[in-house]
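Enquirer: just to be clear, the model below is a prediction. Sequence and coordinates:
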Amino acid sequence: MYAYDEIDRTLVNERVSEFRDQVQRRLSGELTEDEFKMLRLQNGVYLQLHAYMFRVAIPYGTLASNQLRALAHVARKYDRGYGHFTTRQNIQFNWIKLSDLPDALADLAEVGIHAMQTSGNNMRNVTSDQWAGVAPGEIEDPRIWSELIRQHTTLHPEFSFLPRKFKIAITASDHDRAAIKVHDIGLRLIKNEKGETGFEVLVGGGLGRTPFIGKTIKHFVHGRDLLSYIEAILRVYNQYGRRDNIYKARIKILVHELGIEKFSREVEEEWQHIRNSSLQIDDEVIEDIRSRFIYPAYEKLPHMPDELRQAAADPEFEAWRKNSVAPHKNPGYSIVTISLKPIGAPPGDATAEQMDALADLADRYSFGEIRVGHEQNLALPHVAKRDLPALWKALDKLGLATPNVNLITDIIACPGLDYCSLANARSIPIAQELTRRFANHELANLIGRLHINISGCINACGHHHVGHIGILGVEKNGEEVYQITIGGRADEGAALGNLIGPGVKFDEVADVVEDIVEAYLALRARPEELFIDTVKRLGVEPFKERVYATR
């Protein structure tokens, strides 16, 4: 956990006071909705289909137990008793009244939580690997660098009014759990031949109406130069980015239109002007940030404790352990992923009661720390192996022990037409139906790793482009129609999915997914061949033939 200082606390409290005044002026009519819009967006407040939506930042996905309790409090007191965790390590509340928002922000500020820059045309929440700092084999904890970027870019005057929103993600592991290749800037921590820490820098990734996979602009930027290089990218974007067309305003369009070579030259030229300025990072600065991350006092524990050996006889526990428990860099500990995808429920939602209970479990079993992942699940990053059986029983009572992590029912979905004013089609009911269709855990394990992503409009908040199976809802002649893609992925091998054919109606989507899965099971070369690998080997046609043969 990062320990915030007095400067951070002052900034957050002043922001609350400022927003309270803005809301009062809006409620009194002194500000029109148009005048208020930019102010509320910069504080994470959207006007959605039925009510205001309030998006709260969880920097690089790390929460303390008291912060999770504060989120539960907001859900209970100001909303309808639940929150929705997003693909960018935020949480959203969908039913808060505008008049209550300043009080909600003030309550969150007491535990160091804010909503600054969770919307608007500025630098958004910096995201990272939810296993950061505990994943075996990572270069180093990427949250140190995430925090550095957070401090530099929060309320940065030059980057508070960009052509469009801007997102950065960082990873330090070979397996990319942060989806860096579909962000405006993706950073991969590496070491050079001298053993110095630096970054491979990717730029121009993003989904939405025009999806792109990010391209490497620099193979190695030394850690001391990270801020100056990011600032050079943002200056070029700020100068050349389209402000006359919202559909062409993202940096991905600029990179595409200029070409990566020309864009790289522009950035390099800008960087040479500023790299030796005050933006160069002293080692003392990094060490100060590093020192503020408080790590658990791990015990030296056995790799296979008696409690775990005895619990292995319970097939339900073993199913959960094999699915939801991952290795930790300390052999006596594990990383536990908590699925927020119970069968038949909206993906990514957690009730206030569940959040309170998880905070208690984090205190008991994970040194008071919780993580939020890109896949809309939570994780306890420091669980002693001896405690796994007790934790499983507690999670099961909460309805949070579904052993479906990375399986077909671990679905990523946006809120869709049930909440969002931008949506053309429903997402949540399709996700719910698919979880019911594939509720049998034996079948799900037979299918193996398969990611389904659902978006209710072209803005792609459900990241459908990079789903192994992607589902996009659109409106056609007043009817919901869904386009299906296969072969996408968001990890280190990131790729965009390919359309399999014409769109299908709402009540046909689950049948189509079943057809795709049946085709995969018949076509895979061996039981170990993953869906994504079968698609890569055979292409779209065999799946298209299966889906449309009887339609």
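Expert: Good, I have the coordinates. This structure is a prediction, so every number in the text was calculated from the model and none was measured.

Enquirer: CA only for contacts and neighbour counts going forward, please
Expert: Noted.

Enquirer: what's the burial count for Val203?
Expert: 28 (other CA atoms under 10 Å).

Enquirer: any idea how far it is from Asn459?
Expert: Val203 sits 19 Å away from Asn459, going by CA to CA, to the nearest Å.

Enquirer: next structured bit after the helix ranked longest in the chain?
Expert: The single longest helix within the chain, with elements called by DSSP state H, is helix 6-28. Using DSSP states H and E, the helix or strand that follows helix 6-28 in sequence is helix 33-41.

Enquirer: list the buried residues for that next one?
Expert: Lys37, Met38, Leu39, Arg40, Leu41 (16 or more other CA atoms under 10 Å).

Enquirer: next one: stretch 69-83
Expert: Neighbour count says stretch 69-83 has 69-76, 78-79, 81-83 buried, by 16+ other CA under 10 Å.

Enquirer: cool, stretch 250-263 as well?
Expert: Those would be Arg250, Ile251, Lys252, Ile253, Leu254, Val255, Ile260, Phe263, for stretch 250-263 by 16+ other CA under 10 Å.

Enquirer: the fifth one touches Gly241, doesn't it?
Expert: Yes. The pair Leu254 and Gly241 qualifies as a contact (CA atoms under 8 Å) at a distance of 6.2 Å.

Enquirer: thinking again about what came up before, so which of the buried residues of helix 33-41 is the closest to Val540?
Expert: Proximity of the buried residues of helix 33-41 to Val540 (CA to CA) peaks at Leu41, which lies at 40.6 Å.

Enquirer: report how many residues lie close to His328.
Expert: 22.

Enquirer: so what's it up against?
Expert: Applying CA atoms under 8 Å, 6 or more residues apart in numbering, we find His328 in contact with Val134, Ala135, Pro136, Ser334, Ile335, His382.

Enquirer: what secondary structure does the fourth one sit in?
Expert: Assigned by DSSP: H, G, I helix; E, B strand; the rest coil, the conformation of Ser334 is strand.

Enquirer: any idea how far Met355 is from Cys414?
Expert: For Met355 relative to Cys414 (CA to CA), the value is 20 Å.

Enquirer: put this beside the first:
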Amino acid sequence: MYRYDQYDHLIVRERIAQYRDQVRRRLADELTEEEFLPLRLQNGLYMQRHAYMLRIAVPYGLLSTAQMRMFAHIARKYDRGYGHFTTRQNIQFNWIELEQTPDILTDLASVEMHAIQTSGNCIRNTTTDEFAGVAADEIVDPRPYAELIRQWSTFHPEFIALPRKFKIAINGAVEDRAAIAVHDIGLTAVRNEAGEVGFKFMAGGGLGRTPIIGSVINEFVPWQHLLTYTEAIMRVYNQFGRRDNKYKARIKILVKAVGAEEFTRMVEAEFADLKDGPETLTREEVERVAQWFNPKPYLTLPSIDPRAEHADNKAFANWLQRNVKPHKVPGYASVVLSLKKTGVPPGDATAEQMDFVADLADKYSFGELRVTHEQNLVLADVEQSKLFEIWQQAKARGLATPNIGLLTDMISCPGGDYCSLANAKSIPIAAAIAERFDNLDFQHDIGDIELNISGCINACGHHHVGHIGVLGVDKDGSEWYQVSIGGAQGNESAIGKIIGPSFSAPQMPEVIGRLLEVYVKNRVDGERFVDVAQRLGVAPFKEHVYATPIPAGALVGEDEYA
């Protein structure tokens, strides 16, 4: 993985010193909260309902074990013993004291981490495929390119005060596992007829108040122009994006307003001035960065079937089926550690679990970890012969729930329990649904399904692209939930459609149950829930859900997270 150079170290040290003085001035009332707000946001510090929240950048979701152990240290020393992994592949700590934040940033710097550009109207953390570098369907490893974007975008003087926040995702494989279609800029590696590597550029995607699938604006940009073409898009957005209304300030609104064809013309005009300029990538520069992502020292191993030795162990077989993914090197596999055990808020990990996962990575996966945008963790390089012992150890720590891609592998934002922007709580809804359907045989029968929950229209839980999406809304001062179906991410990205009027919190498990009943009744030939929802449309689901009154039962976990 990438290591800081002398410039990275210097920039981070100087930023911490600057921020430490800003905190001192705020605590001495030399700065008002209004004056301090943009300063703290530039360092990833938010004020939430009960305390400050610090968001730490995990570039393209890649972590060393030293960095994971630092998260455990921060959880113990500065927080309440846990952290929350996010859909941006970052981590958040929700109970932070202001006066301690400079020390936290100093601790982070010791393991080459920071919280820069995790907030504010700037280019945020670039995300990518959690299986980058090991996926069998990979065209090119996207991590060096994600790192080049990180270096280019950090403190870029032109783009530190954009109309709104800006998110980039890059995919290097045939299958899109980075949700590029719902990003401000979505990139996917492609090869032209000559076999040369380039990138297909999408722009204007996004969720939130106005969910939009991005438009393809260029089918093939040579890799040399990754940064210059990105800069051309950024310049058009920075100049013409709206600044009078923050709800209409994202690039998706600009692309929709002028049309994809006209937006492309504007970008190409900017690109004409940037093409072959100083930010054009050279092979030497790409190789300089790519050296940090060279293949691991893999052993020559035979491919084996881990089930063979444990044929009578159904629990292990279920885990292999759902949590173990193929690897391009024979004899190896990738392991997904589920952070979705029933009774635990999705994406949360305790300090003890973080230390344990770091130990696993040191022992079994070359000292590296990945964070997924589905809020789980990955050991990317595991020998197949070690899978059974890893499963045993992970199971003992609550990290081996065999539910990856199933109903209880929910994406959920922290919601109203923490976030001051939320209209409703997310965590109790996730807990109630998980409790209702906490039967692995049932979940395996239902098959692949993505259930995403957001506590407000900002859509941090990506509800728009969930096969089932749940959105918290305010209704006369009460918390209610709007349900959509048919959304999808990846190669078949789609925005879900709302089924009808919203529901109270206690009704939500029954709503999900009724949606599943329609699916089971109508599925054919192994169709997934999303296939049936898109084939039939909203009508039969709506009819069944609203056919009879839904009882308002007790909501599991409602008080636990208050």
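Expert: That came in fine, so what should we check first? Since this is a predicted model, take the numbers as computed values, not measurements.

Enquirer: the more surrounded of Met355 and Cys414 of structure 1?
Expert: Of the pair Met355 of structure 1 and Cys414, Cys414 is the one with more neighbours under other CA under 10 Å, namely 30 against 23.

Enquirer: ok, for that one, nearest residue in space, not its chain neighbours?
Expert: Spatial nearest neighbour of Cys414 of structure 1, excluding adjacent residues (CA to CA, 6 or more residues apart in numbering): Gly462 at 4.7 Å.

Enquirer: burial count for that neighbour?
Expert: Using other CA under 10 Å, Gly462 of structure 1 has 30 neighbouring residues.

Enquirer: part of a strand, is it?
Expert: No. Going by three-state DSSP, the assignment for Gly462 of structure 1 is coil, not a strand.

Enquirer: need the contact list for Phe85 of structure 2.
Expert: Taking CA under 8 Å, 6+ apart as the test, what Phe85 of structure 2 contacts is Ile91, Gln92, Gly347, Asp348, Ala349, Val371, Gln375, Asn376.

Enquirer: filter these down to the ones in strands?
Expert: Counting by DSSP state E, the contacts of Phe85 of structure 2 place Ile91, Gln92, Asp348, Ala349, Val371 in strands.

Enquirer: out of those, which is most surrounded?
Expert: Val371 (31 neighbours).

Enquirer: the longest helix of structure 1 vs structure 2, average offset?
Expert: Its matched residues in structure 2 lie on average 1.4 Å from helix 6-28 of structure 1 after superposition (mean CA distance after the TM-score superposition for structure 1).

Enquirer: give me the residues contacting that helix.
Expert: Identification of contacts with helix 6-28 of structure 1 by CA under 8 Å, 6+ apart yields 31-33, 36, 39-40, 43, 98-99, 102, 105-106, 109, 112-114.

Enquirer: go again using 10 Å as the cut-off
Expert: Identification of contacts with helix 6-28 of structure 1 by CA atoms under 10 Å, 6 or more residues apart in numbering yields 29-33, 35-37, 39-40, 42-43, 98-116, 151, 154-155.

Enquirer: are any of those residues buried, and which?
Expert: Among the contacts of helix 6-28 of structure 1, the ones that count as buried by 16+ other CA under 10 Å are 37, 39-40, 42-43, 98, 101-109, 111-116, 154-155.

Enquirer: which helix or strand contains Thr101 of structure 2?
Expert: helix 101-109.

Enquirer: out of the contacts of His328 of structure 1, what pair is the most spread apart?
Expert: Greatest spacing in the contacts of His328 of structure 1, by CA to CA: Pro136 and His382 (12.7 Å).

Enquirer: comparing the two, which residue is more hemmed in?
Expert: More crowded of Pro136 of structure 1 and His382, by other CA under 10 Å: His382, with 26 against 16.

Enquirer: residue contacts, the more buried one?
Expert: 131, 134, 295-296, 298, 328-330, 332-336, 362, 365-370.

Enquirer: write the ChimeraX selection for whichever of the residues you listed are buried.
Expert: Provided next is the ChimeraX selection string for whichever of the contacts of His382 of structure 1 are buried by 16+ other CA under 10 Å:
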select :131,134,328,330,332,333,334,335,336,362,365,366,367,368,369,370
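
Enquirer: if we can go back for a sec, what sits in contact with each of Pro136 and His382 of structure 1?
Expert: His328, Lys329, Asn330.

Enquirer: for the residues you listed, which one is nearest Asn406 of structure 1?
Expert: Closest to Asn406 of structure 1, out of all of the shared contacts of Pro136 and His382 of structure 1 and judged by CA to CA, is His328, at 18.1 Å.

Enquirer: tally of neighbours for the residue nearest to Leu398 of structure 1 when sequence neighbours are not counted?
Expert: What sits nearest to Leu398 of structure 1 in space, not counting adjacent residues and going by CA to CA, 6+ apart, is Gln354, at 6.5 Å. Neighbour count for Gln354 of structure 1, taken as other CA under 10 Å: 18.

Enquirer: so Gln354 of structure 1 lies in a helix, does it not?
Expert: Yes. Per three-state DSSP, Gln354 of structure 1 lies within a helix segment.

Enquirer: follow-up on the earlier one: quick check: next helix or strand after the helix holding Thr101 of structure 2?
Expert: strand 127-128.

Enquirer: which stretches in the stretch 151-300 of structure 2 count as strands?
Expert: Counting by DSSP state E, counting those that start in this stretch, the segments of the stretch 151-300 of structure 2 that form strands are 168-171, 185-191, 197-203, 215-222.

Enquirer: repeat that for the stretch 451-562 of structure 2.
Expert: Using DSSP E, counting those that start in this stretch, strands in the stretch 451-562 of structure 2 cover 451-454, 468-475, 478-485, 497-498, 503-504.

Enquirer: identify the contacts common to Leu254 and Gly241 of structure 1.
Expert: Contact criterion CA under 10 Å, 6+ apart; residues shared by Leu254 of structure 1 and Gly241: Lys248.

Enquirer: quick revisit: ok, which of the strands of the stretch 151-300 of structure 2 comes nearest Ala432 of structure 2?
Expert: strand 168-171 (31.9 Å).

Enquirer: that closest one packs against which elements?
Expert: Packing partners of strand 168-171 of structure 2 (3 or more CA pairs under 10 Å, 6 or more residues apart in numbering; DSSP states H and E): strand 127-128, helix 143-153, strand 185-191, strand 197-203.
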